[in-house]
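Undergrad: no sequence for this one, just the structure:
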C-alpha cells in the first residue's frame, strides 16, 4: 500500500476491538450474515428463518423485520442514503426494500440458483448480485426494468463474494479466482488464488485487495499487479465460507475462524495482535436498557454450556469507530475497545 495514502499508525493495539460489550440473540434461526449500514448507526442480520432484520446494535433494539424471501437470507446491504436495503438468498431472488415502510420496492429474479452475495454501487443506483449459477448480474434500481442491465459470465463456478468501488466490481468465485472488472476502461483482471474464495474486499485507499479462501491464510494483493504483499495465518477456514475484513483505518486484518475465534493481524507486519474468543463463557457483559420483546438480551453472561467450538463465519467493522460485529449461530457479538476510548 502506498505510504502516502495510509493514515498515521496509532499505538499498536489502540484500534483493535478487544472487549466484548454485548451479545444479541437475533431470534431468526442461524444468522447467515451481519452488516453495518453506511454510517454504522444500524446493522442488518440475515436469517435462516427467511427474515432480514434491522437493529440498533448499541442499544440492542430491533427496529424492523423484513419478510418476503421464500427461503434463507444470505446477504444484505444498505443504500448510501439509508432509504433502501437489498438482500438475497436461497430463493434465487434479489429484493430491494423500503427501509421505513418495511415493504418490497423491487424483486429481481434472473439467477438460476441461490444468490450468495449482493451489493449496492456507490450511488445506490445499481445492485450487483452473485449466484451459485456462476453469474454476476447488475440491476437498475432507478428504472422499471426487471431484466439485468448486464450479466458477467466469466466465473466457472459459484460466485461467493462481491465488493464495489466507484468504478469497479470485485468478484470472488469457488473456481479459485478473483476477478476485477474495471467499468471505466472495460477491462477484466484475474488473479488465481487456487482454492475457493470465501470473501473479497478493497482496502479503503483502493490500492489493494484482501482475499480470503479455503485453506489457512488470508492474502493482501496489490490491485494493479496482483502481487501478494502479505499473508495472514493461524485461523481455520476449511469447511465454511469464512469472511475477512479490514478495520476502519486499514491498519488491521480480521478474519473469522472455525474454532470459535476472530483473528486480528497487523496489516503491514502480518503479526497476530489479538484473538477474540467466542467459545469460553463470558465473565461480564455490560448491562444495557431492556430491549423490545422481539430482541433478547444476554446481560451478564453468555452461557456456561456452550459448545467448545463455534464457527465465526460473518463479521463487519464499523466505518468510523473501533467496533466489530460478529455472527455465531443465532447470535451477534459486539466488540469495542476501551483503551482507544480512554486515550481519546
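TA: Sure thing, it's come through. Just so it is clear, the structure is predicted and the values come from calculations on it, not from any experiment.
Undergrad: drop to CA atoms for contacts and neighbour counts, all remaining ones
TA: OK.
Undergrad: Now do the helices in the stretch 201-344 of the chain.
TA: All helices of the stretch 201-344 of the chain, identified by DSSP state H, counting those that start in this stretch, fall at 338-343.
Undergrad: Tell me where it has strands.
TA: 208-213, 215-222, 228-237, 244-246, 252-255, 261-266, 272-277, 296-297, 314-317, 324-328, 331-336 (DSSP state E, counting those that start in this stretch).
Undergrad: any idea how far residue 124 lies from residue 213?
TA: Between residue 124 and residue 213 the distance, using Cα to Cα, to the nearest Å, works out to 28 Å.
Undergrad: which one of these two has more residues nearby?
TA: Neighbours per residue (other Cα atoms under 10 Å) separate residue 124 from residue 213, with residue 213 holding more: 28 against 19.
Undergrad: quick one on the thing from earlier: distance to residue 80 added to the strands of the stretch 201-344 of the chain, as a markdown table?
TA: Below are the strands of the stretch 201-344 of the chain laid out as a markdown table (distance: least, Cα to Cα, whole Å):
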| stretch | distance to residue 80 |
| --- | --- |
| strand 208-213 | 22 |
| strand 215-222 | 27 |
| strand 228-237 | 31 |
| strand 244-246 | 20 |
| strand 252-255 | 24 |
| strand 261-266 | 28 |
| strand 272-277 | 30 |
| strand 296-297 | 29 |
| strand 314-317 | 17 |
| strand 324-328 | 20 |
| strand 331-336 | 23 |
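Undergrad: and residue 59, which of those is closest to it?
TA: Nearest of the strands of the stretch 201-344 of the chain to residue 59, taken as Cα to Cα: strand 296-297 at 9.8 Å.
Undergrad: try it against this one:
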C-alpha cells in the first residue's frame, strides 16, 4: 500500500481553526469536525460536483476571487449538519460504534453526549464537576459504549455513565501532575497521556495502575494504539514519536526528522519535523504500515526550506514514517484552502502589520480506525483536507 497523498475533498464552513476531526465508526466515510467557532459539523466528503471551480457558492464564501476564474480546485465535501451547544472552542470528538451518538468536549469544562439525527444533546457531564479548566479529550468506553472517559486541564481522568442519571463520575483518577492531553481505551484499560511527561494506564476493573515515563521535561500530547493493543504510539513535545511495547514499556522504534537533534531549522535546506510547543496529533494508519503526524511548523517556502521568508506560503504538512523501519515515507503538503483562500484570510494585528499565516496541521483522523483508504487533517486554516489513494 502506497501512502494516500492525493487531496480528494476539502471540508469548508468553519469560522476558525479546526481542533478535532473524527470519522464515523467502522468503514463509514462521514466526518465530524470541531473548531474554535464553538460548532461541530458533520460532512460527507464525497463531493456533489466534480470540482469546486468558481461556483456561486465558492464566491459567496470569500474563498474565490474574481481573479481566479476557472481555476481547478479540490472538490468540496457536503455539509450535512451543524451542532451548536458549546459555549467555547471544541477540542475533542468521538463517535459511538453504532454511529447514532457522539461525544464532544472543549473549553466550557463540559462533555456533551449528542444524538446524531436530532442534533440534540442527550446528556451533559462535568461543568463544575470538572474543576476549573477545559476538557482536552473524550472517548467512549465500556460495553455498548455505556461509558465516556474524559480528561483535561485539571489533571483528572473521569469515567462517566451514559445510562445512569447521576451527575457525578463513576471513577476519577488524579495521579497526573499536569493537564491530561490524550486518552485511548482498550477493553477495561484507560490509557491517559499527560503534559507531565507520563503515560498512565488504569484498569478500571482491578484498580491497577502502571506509569511509563516518556520524557522528563517534554509533555506527552498524543496516543494511538495498534489494533491488537500490544503497541502504543506516543507523541511528545521533544520532536519524537515513540512506539512502545505495552507489556514491558520498552521503546520499539523512534520516529523523527533525519537530522541531528542539535540542528536548527535554519541550518538545513530541506524540511524538518518539529513538535515542541503545540498539541499536534499523531496516529497509526495505512493498515498499521505508517506512523502519521501533523506539523506545528506550518510554513513552507518555494525552495522547500522551513525558515519563513517573503516567498513563504501558508501551506501545512503531514509527515508519514514507515512503522517498521522508522524512515520517512512521505511528506504531504496540506493546502490552506481553495484558490484565493490564503489571500482572503489575511488579518492585520493591532500594530497595523499583517499577521503571519501558519497552517499548523494539528488534528488527524484515519478512516476505519487506521484501516481505511483515506485520512483527513485539520488545523489553523479552518479547512479540513481529505486525502485518498491516487
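TA: Nice, thanks for sending it over. All values reported here derive from a predicted model rather than from experimental measurement.
Undergrad: Of all the strands of the stretch 201-344 of the first structure, which one comes closest to residue 77 of the first structure?
TA: strand 314-317 (11.4 Å).
Undergrad: quick one: that closest one to chain centroid distance?
TA: If you compare the mean C-alpha spot of strand 314-317 of the first structure with that of the full chain, they lie 5 Å apart, counting by Cα atoms, centre = their mean, to the nearest Å.
Undergrad: do the same with stretch 358-365 of the second structure
TA: Relative to its parent chain, stretch 358-365 of the second structure has a centroid offset of 7 Å by Cα atoms, centre = their mean.
Undergrad: Mind listing residues that contact that stretch?
TA: 18-23, 278-283, 293-299, 314-318, 334, 336, 375-381 (Cα atoms under 8 Å, 6 or more residues apart in numbering).
Undergrad: Just the buried residues from those, in ChimeraX please.
TA: A single ChimeraX command selects the buried members of the contacts of stretch 358-365 of the second structure (16 or more other Cα atoms under 10 Å):
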select :18,19,20,21,22,23,279,280,281,282,283,293,294,295,296,297,298,299,314,315,316,317,318,334,336,375,376,377,378,379,380,381
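Undergrad: among the strands of the stretch 201-344 of the first structure, which is nearest residue 118 of the first structure?
TA: Per Cα to Cα, nearest to residue 118 of the first structure of those: strand 314-317, 14.5 Å.
Undergrad: Just give me the mean distance for that closest one relative to the second structure.
TA: Strand 314-317 of the first structure: mean distance to aligned residues in the second structure after superposition is 0.5 Å, counting by mean Cα distance after the TM-score superposition for the first structure.
Undergrad: what's the matching range in the second structure for that strand?
TA: Strand 314-317 of the first structure lines up with residues 363-366 of the second structure when matched by TM-score structural alignment.
Undergrad: Name the single longest helix found in the second structure.
TA: helix 56-61 (DSSP state H).
Undergrad: and that helix, which stretch of the first structure?
TA: Across the first structure, nothing matches helix 56-61 of the second structure (TM-score structural alignment).
Undergrad: Check the offset of that helix from the chain's centre.
TA: Worked out by Cα atoms, centre = their mean, helix 56-61 of the second structure lies 28 Å from the chain centre.
Undergrad: Ok, stretch 24-36 of the second structure next?
TA: How far stretch 24-36 of the second structure lies from its chain's middle: 11 Å, per Cα atoms, centre = their mean.
Undergrad: end-to-end on that stretch?
TA: Termini of stretch 24-36 of the second structure sit 21 Å apart (Cα to Cα).
Undergrad: What segments of the stretch 1-150 of the second structure are strands?
TA: Using DSSP E, counting those that start in this stretch, strands in the stretch 1-150 of the second structure cover 6-11, 18-23, 31-35, 40-44, 78-83, 90-95, 101-106, 110-115, 120-126, 135-141, 147-152.
Undergrad: quick revisit: counting by contacts, list what the longest helix of the second structure packs against.
TA: Packed against helix 56-61 of the second structure by the contact rule (3 or more Cα pairs under 8 Å, 6 or more residues apart in numbering; DSSP states H and E) you find no helix or strand.
Undergrad: In it, which residues are buried?
TA: Within helix 56-61 of the second structure, the residues that count as buried by 16+ other Cα under 10 Å are residue 58.
Undergrad: again, but for stretch 148-163 of the first structure
TA: So for stretch 148-163 of the first structure, counting by 16+ other Cα under 10 Å, buried means 148, 151, 155, 157, 158, 159, 160, 161, 162, 163.
Undergrad: Ok, stretch 333-344 of the first structure next?
TA: Applying 16+ other Cα under 10 Å to stretch 333-344 of the first structure flags 333, 334, 335, 336, 337, 338, 340 as buried.
Undergrad: my read: the last one touches residue 321, true?
TA: When you say that, I think you mean residue 340 of the first structure. No. Residue 340 of the first structure is beyond contact range of residue 321, at 9.8 Å (criterion: Cα atoms under 8 Å).
Undergrad: Are there residues contacting both of the two? Which ones?
TA: Listed contacts common to residue 340 of the first structure and residue 321 are nil; contacts here mean Cα under 8 Å, 6+ apart.
Undergrad: Kindly state which residue of the second structure is aligned to residue 45 of the first structure.
TA: Per TM-score structural alignment, residue 45 of the first structure is aligned with residue 33.
Undergrad: Could you tell me which residues make contact with the nearest residue to residue 329 of the second structure once chain neighbours are set aside?
TA: Take residue 329 of the second structure and drop its neighbours on the chain: the residue closest to it by Cα to Cα, 6 or more residues apart in numbering is residue 321, 4.8 Å away. Residue 321 of the second structure is in contact with 255, 290, 291, 292, 327, 328, 329, 330, counting by Cα under 8 Å, 6+ apart.
Undergrad: Burial check on the counterpart of the fourth one in the first structure, number of neighbours?
TA: Right, residue 292 of the second structure. Aligned by TM-score structural alignment, residue 292 of the second structure pairs with residue 254 of the first structure. By the measure other Cα under 10 Å, the count of residues near residue 254 of the first structure is 28.
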